[in-house]
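Asks: kindly generate the corresponding structure for this input.
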Amino acid sequence: QWPCLDGSFEEISDNTPKEQLAASTRGAENAGGEAITADVVEKPQVGTRFLHAHLRAEEVENRAPFTPVDHEGPVEMPDEEYPFQLTTGRRLAFHNTGTMTQDYKKVKDNEELLEICEEDAQRLGIEDGDFVSVGSRRGTVPSVKARVTDRVRSGLVFLGYSFPDQVPTNVLTINAVDPQTGTAELKACAVQIDRAAR
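Replies: A predicted model of the protein is given here:
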């Protein structure tokens, strides 16, 4: 409907309920037709609504209230049988499970990798690119390629969940919730790692 990007972004900006912020198309012409980036720029708009206005109160000087809680560690900690702590998460190139992004040229034919630090890999006799099995008290990933990296510390390993058909990461995770928020504890569980035959 708009002959140029500026017009459509201006309408979005004028109708977005954000406090003192708006989107602009600055830099869009440098995207080479592959992507459009929207910068957030200051744009005073008197009376603009903003998200979570109900959290604001005069008695706390227009600041959202925070409630401190005591730190509690993960429900399942590493032990002799399962000596590593697994943390899971998404990969930068993928949107969660990859169903929306896995066929893009930039990411096609990628694979899931278990990230492990050099010290732990050497102790287990694992080299970068070796196949390993990862097991927890709930399930096993029988074969995944190891990536020796400095991105994780000793005792911690990382496994994404963007390739569930290749590497069913969630069979390892624990069925526990945070006692304060009720959020699933998908980010920490104890695992063991062994070399796998490929």
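Asks: CA only for contacts and neighbour counts going forward, please
Replies: Will do.
Asks: which ones are touching Val132?
Replies: Contacts for Val132 (Cα atoms under 8 Å, 6 or more residues apart in numbering) come out as Pro142, Ser143, Val144, Lys145, Ala146, Ile193, Asp194, Arg195, Ala196, Ala197.
Asks: and the third one, how many neighbours does it have?
Replies: Read that as Val144. Neighbourhood size, Val144 [other Cα atoms under 10 Å]: 24.
Asks: what sits against Val157?
Replies: Phe84, Gln85, Leu86, Thr87, Leu114, Glu115, Ile116, Cys117.
Asks: residues of the longest helix seen in the chain that come out buried?
Replies: For the chain, the helix that runs over the most residues, judged by DSSP state H, is helix 5-15. Buried residues in helix 5-15, defined by neighbour count with 16 or more other Cα atoms under 10 Å: Phe9, Ser13, Asp14.
Asks: what's the helix or strand for the residue nearest to the second one when sequence neighbours are not counted?
Replies: Spatially, and ignoring its direct neighbours in sequence, Ser13 is nearest to Ala22 (4.7 Å; Cα to Cα, 6 or more residues apart in numbering). For Ala22, the host element (DSSP states H and E) is strand 21-24.
Asks: quick one more, to check against the first:
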Amino acid sequence: MFTGIVEELGEIIGREDLVDAARFTVKGPIVTSDAGHGDSIAVNGVCLTVVDVLAEGAFTADVMQETLDRSSLQRLEVGSRVNLERAMAMGSRLGGHLVQGHVDGTGTVVHRSPSENWTVVRVSMPTSVARYVVEKGSITVDGVSLTVSALGKEEGGEHWFEISLIPTTLDLTTLGSAEVGAPVNLEVDVIAKYVERLQTVGA
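Replies: Here you go, the predicted structure:
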């Protein structure tokens, strides 16, 4: 379980493509400072299991084909910057919201509106995700816990939401450099999914 508060910007320093998976080597001195084999680290919002911790402040993680297909990790290459967060510790402050690290779908950055003190980013989302997103609710974008500032739907049927990014988020996460057309991982508030399940299954 995570909080959506990114601890550092890491970098992909190695990628090995296997038959039905990929092994990434990720540089992140902060998140590896106390990491060990089997620990969980979120990479762009995807919960990955540490295979090895390397001396140079890096770790390796295996990503199965299903995860590659369902997330934007497929597009990562050597040199890509990534948002990193260690699993939350019980008893610590919950700065963002409860994040599982299980991607519900991918969206696309469709517009950026910079202003003097913040930047509004519009992201398209699939219908399967849109049903769980509410204005002023929480959503995780590439592992960053954010508040939905606006919602809408294009005439062609494409759903979108907007998030307002403060300078700290722009400087310390990949969202600051995510250009129009960039894919992003989306995770909705898990509570919404549980509520829907209770309503559909019934008593």
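Asks: TM-score for the pair, please.
Replies: Between these two chains, after superposing, the TM-score reads 0.31 (TM-score structural alignment, normalised by the length of structure 1); 92 aligned residues with a Cα RMSD of 4.6 Å.
Asks: mind checking which of the contacts of Val157 of structure 1 are in strands?
Replies: Using DSSP state E, Phe84, Gln85, Leu86, Thr87, Leu114, Glu115, Ile116 are the members of the contacts of Val157 of structure 1 that sit in strands.
Asks: and the first one, how many neighbours?
Replies: This points to Phe84 of structure 1. Phe84 of structure 1 has 24 neighbouring residues, counting by other Cα under 10 Å.
Asks: got it, and the third one?
Replies: When neighbours are defined as other Cα under 10 Å, Leu86 of structure 1 has 27 of them.
Asks: my read: it touches Gly160, true?
Replies: No. With contact defined as Cα atoms under 8 Å, Leu86 of structure 1 does not count as touching Gly160 (10.2 Å).
Asks: still on that earlier bit, report all helices and strands that the longest helix of structure 1 contacts.
Replies: Counting contacts by 3 or more Cα pairs under 8 Å, 6 or more residues apart in numbering; DSSP states H and E, helix 5-15 of structure 1 packs against strand 21-24.
Asks: next secondary structure after the strand it packs on?
Replies: Per DSSP H and E, the first helix or strand lying C-terminal to strand 21-24 of structure 1 is strand 39-42.
Asks: elements contacting that following strand?
Replies: strand 21-24.
Asks: any quick ChimeraX command for the buried ones out of the contacts of Val132 of structure 1?
Replies: The ChimeraX command for the buried members of the contacts of Val132 of structure 1 (criterion: 16+ other Cα under 10 Å) is given here:
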select :142,143,144,145,146,193,195
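Asks: the contacts of Val157 of structure 1 into CSV, with extra columns for distance to Val40 of structure 1?
Replies: As requested, those are exported to CSV (distance: Cα to Cα, whole Å):
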residue, distance to Val40 of structure 1
Phe84, 41
Gln85, 38
Leu86, 36
Thr87, 32
Leu114, 36
Glu115, 34
Ile116, 37
Cys117, 38
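Asks: kind regards, and thank you for your time.
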